[in-house]
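In: okay, sequence plus prediction incoming.
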Amino acid sequence: MTTTSPPIAIIGAGVLGLCAAFELSRRGHAVRVIDPGGANASSVAAGMIAPAMEAAIDQAAPEQAALFRAGRDLWPAFAQAAGISLNARPAEWRGPQAGELAERMAALGFAARRDGDTLVTDEDLQVEPEQALAALRSALGAAVVNGEVLRLETTPSAWRLRLDGMTLEAAAVVLATGAGPAIPGAPPEAQRLADLIQPIKGQIGRLRSRPVAHVVRGPGAYVAPMGRGAVVGATMEPGRRDLDADPASAQRLVEAAERVLGRPLDSAEVAWGAGVRGASPDGLPLAGAVPGADGLFLALAPRRNGWLLGPLVAGVVADAIEGQASEHAAALDPGRF
């Protein structure tokens, strides 16, 4: 594989942007990641790689469940290559819907075991977002630069990115900008697709204590181990872009988590944060070439499955850049809208 010169520019340093950059880099391409800085939705997350639970809870179609499973199956090799710690722990559902969820999992080919109102599967995994993002950044090294792209421009042979105090020439550009607006100068089709993405605010709380040894879900909340503590989550508030912690939402999450766990939590020890995810009209990412815009690609809008689908999206985007056919390209093709 020949190294690309000028580099491929990836705009955005969340899970999809960094995964795409890492995949391209290990295929031999020169990359440059433009990180606008600050927290992003990937860092304000529980790091769940949860095809079984997500497919059952969302009543996913068999095709979508298969996509989720394929995303999960890429993780062990990807994590080892990137230095990401991958946790294989049981995932548990507690609540009266256990029977219904068990039936859905079985119909979709996921293994689970049920005991009354408890359902447990070993199909799901978890990463710790801070460690995973840091590992990807470390693997990419000097390829990650801080800055904000103010404008995109086309040239006869490449793209030009205008940053504050810097200009970058790129052989191709991957937009991994989350739920943000289209970058000025982006082609009309890229702007149209960006306008289709719905922002969804998600609020999550960090506990200093660790009341669970593995992910425990139930109606209205989940509690997941994280570092020496745990996280309590998460809200899904479509149409909101603010990052303010909402006390009423926090209280509802704590109360729901207490019902799931069957014991009280000390709400005073929860530190609350929020992130804004992007969602396409069908809930699946936009990954691949922008129609009619040579050299411009998207890695956007995974809804709440950014960590689950990170390596899969990265592979689809890298294949598209290299002109290869990809098994999952049609499902994620930006041109489907």
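Out: Alright, I've got the coordinates. Numbers count the residues shown, from 1 in each chain.
In: make it CA atoms for all contacts and neighbour counts henceforth
Out: Fine.
In: pretty sure L108 sits against A65.
Out: Yes. Judged on Cα atoms under 8 Å, L108 makes contact with A65 at a distance of 6.7 Å.
In: tally of neighbours for the closest residue to Q198 other than its chain neighbours?
Out: Leaving aside its sequence neighbours, Q198 sits nearest to A279 (Cα to Cα, 6 or more residues apart in numbering; 5.1 Å). Using other Cα atoms under 10 Å, the number of residues around A279 comes to 24.
In: before we move on, what about G38?
Out: Other residues lying near G38 total 7 when counted by other Cα under 10 Å.
In: contacting residues around it?
Out: Contact partners of G38, counting by Cα atoms under 8 Å, 6 or more residues apart in numbering, are absent.
In: switch the cut-off to 10 Å
Out: G38 makes contacts with A13, as judged by Cα atoms under 10 Å, 6 or more residues apart in numbering.
In: next one: T177
Out: Contacts of T177 (Cα under 10 Å, 6+ apart): 10-14, 16-17, 34-36, 40, 183, 194, 278, 298-301.
In: separation between D294 and M53?
Out: 38 Å (Cα to Cα, to the nearest Å).
In: what of L150?
Out: 40 Å.
In: how about E103?
Out: Counting by Cα to Cα, the gap from E103 to M53 is 12 Å.
In: what touches both of these two?
Out: 110, 112.
In: these two: which is more packed in?
Out: M53 (26 against 14).
In: which of the helices or strands spans the more buried one?
Out: helix 51-57 (DSSP states H and E).
In: now do the SS call for the residue nearest to R206 when sequence neighbours are not counted.
Out: Leaving aside its chain neighbours, R206 sits nearest to V231 (4.5 Å; criterion: Cα to Cα, 6+ apart). Following DSSP: H, G, I helix; E, B strand; the rest coil, V231 is assigned to strand.
In: quick one: contacts for V231?
Out: V231 neighbours (Cα under 10 Å, 6+ apart): 44-46, 204-212, 215, 222-225, 270-272.
In: got another, please set it beside the one above:
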Amino acid sequence: MHFAIVGAGIVGLCTAWELRQRGHTVTVYDPNPVSEASFAAAGMLAPVSEVVWDQPNLYPLMQRSKKLYPEFARSVAEASGMDVGYLTSETLVCAGDSADRVTLNELTELQEHIGQVHRLSAREARAMEPALGPGVVGAVHIPGDHQIDPRKFCAALLSLLGDAVVREAVEDVDKLTADHVIVAAGLAQIGGVPTLPVRPVYGDVLRLDVPEYLQPLVTRTVRAVVRGRPVYVVPRGDGTIVLGATSREDSPGVSAEGVHQLLRDAHHIIPGLWQCTINEMTARARPGSPDDVPMIGRVSEHVTVSTGYFRHGILLSVVGAKLTADIALGKPVDPETQRAIDPFRFKEHS
């Protein structure tokens, strides 16, 4: 079969690669590949530390995608001959004060049912990451939460797909010549596709250079709750770090308040950040569904959508690609998953 895929972010590219691996022909349309949420993302593969209360339909998808990721990333790296930035460098989640420690302890009770979690004292946490400051009052070590560099990963996918990626915009799916169309265009409204309840959630993300004398500033992803606000610091293999991310639904553009908040909260956890140099500030809109679970499914006989991944687009891209491919090919999906990701599930409550 020939598939036309609208959208060349990480979800569209992973879906294209998945379908090609299954022996199908793909054409991917996007005027600016990997320029939106996938470009800004830090790339945490963190189903345990990302878990929150009251999202039971999201946990199984996150866990399943994390298990699929190593082999999927390996196949892309081997086929392309490129580094995709997959690192098994673990995660540390810290509390910034006594109130944050209560919040972290409550969340850890949920995390312990999902993956391997080790509670640490502040001293034990600093033994693992000496850059942690005196403001850290406790932590949780999550060895199974890893990371990938979305820019490297997507660059490898683009290289593999080559001329199959067409740098053109699609205004109406009915104008595409293909056996089936998959729309993985995030927030874009495309003609011939029903309007879905997708909202833009903007996130400010900073990239910083660490001075050579401080490298590595940290050796694993450090997440934290500081005065009730989440913040993360993700170290890259080249010595840089990614700092993020705010979550707001106001307007595009990098927020001065957001940048101030990120730097202040991250400095509380890792004081050495003050010695770093900001080399990039980005803000992109993440497509969110009303329940933060992706919307994946057929919207007509020849059109399947895959959107609404919100903060979990990088983590869920692999399971999303496989589910999207299965649905587009008419293969069975287990009923519970089908209900959870049904694009029309919100009509029942409207």
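Out: Perfect, I can see it now. Since the structure is predicted, the reported quantities are computational estimates derived from the model, not experimental observations.
In: TM value for the aligned chains?
Out: After superposition, the two chains reach a TM-score (TM-score structural alignment, normalised by the length of the first structure) of 0.86; 305 aligned residues with a Cα RMSD of 1.7 Å.
In: of the contacts of V231 of the first structure, which belong to strands?
Out: Among those, DSSP state E puts 204-207, 215, 222-225, 270-272 in strands.
In: circling back: any buried residues in the helix holding M53 of the first structure, and which?
Out: Residues 51-56 are the ones in helix 51-57 of the first structure that count as buried (16 or more other Cα atoms under 10 Å).
In: do stretch 28-40 of the second structure as well
Out: 28-30, 33-34, 36-40.
In: can you add distance to A99 of the second structure and secondary structure and give those residues back as JSON lines?
Out: Shown next, in JSON lines, are these (distance: Cα to Cα, whole Å; DSSP: H, G, I helix; E, B strand; the rest coil):
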{"residue": "V28", "distance to A99 of the second structure": "48", "secondary structure": "strand"}
{"residue": "Y29", "distance to A99 of the second structure": "48", "secondary structure": "strand"}
{"residue": "D30", "distance to A99 of the second structure": "46", "secondary structure": "coil"}
{"residue": "P33", "distance to A99 of the second structure": "42", "secondary structure": "coil"}
{"residue": "V34", "distance to A99 of the second structure": "39", "secondary structure": "coil"}
{"residue": "E36", "distance to A99 of the second structure": "35", "secondary structure": "coil"}
{"residue": "A37", "distance to A99 of the second structure": "32", "secondary structure": "helix"}
{"residue": "S38", "distance to A99 of the second structure": "33", "secondary structure": "helix"}
{"residue": "F39", "distance to A99 of the second structure": "34", "secondary structure": "helix"}
{"residue": "A40", "distance to A99 of the second structure": "30", "secondary structure": "helix"}
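In: for the lengthiest helix in the first structure, buried residues please.
Out: Counting by DSSP state H, the longest helix found in the first structure is helix 306-322. Neighbour-count burial for helix 306-322 of the first structure, counted by 16+ other Cα under 10 Å, picks out 306-321.
In: so which of those residues is the closest to E130 of the first structure?
Out: Closest approach between the buried residues of helix 306-322 of the first structure and E130 of the first structure, by Cα to Cα: W307, at 11.9 Å.
In: list the contacts of V44 of the first structure.
Out: So V44 of the first structure contacts 129-130, 202-206, 231, 272-277 (Cα under 10 Å, 6+ apart).
In: map it onto the second structure.
Out: In the second structure, V44 of the first structure lines up with A40, judged by TM-score structural alignment.
In: correct me, but T177 of the second structure touches H2?
Out: Yes. Distance between T177 of the second structure and H2: 8.8 Å, which falls inside the contact criterion (Cα atoms under 10 Å).
In: so between those two, which is more surrounded?
Out: H2 (16 against 12).
In: what is the nearest of the buried residues of helix 306-322 of the first structure to A289 of the first structure?
Out: For the buried residues of helix 306-322 of the first structure, the minimum distance to A289 of the first structure (Cα to Cα) is 6.6 Å, reached by A320.
In: find the nearest non-adjacent residue to the residue mapped onto R286 of the second structure from the first structure, please.
Out: Counting by TM-score structural alignment, R286 of the second structure corresponds to R277 in the first structure. The shortest distance from R277 of the first structure to any non-neighbouring residue, by Cα to Cα, 6+ apart, is to I200 (5.1 Å).
In: quick one, what contacts that neighbour?
Out: 41, 179, 235-242, 275-279, 303-304.
In: helix, strand or coil for it?
Out: Following three-state DSSP, the label given to I200 of the first structure is strand.
In: and R101 of the second structure, by the same measure?
Out: Looking at R101 of the second structure with three-state DSSP, the answer is helix.
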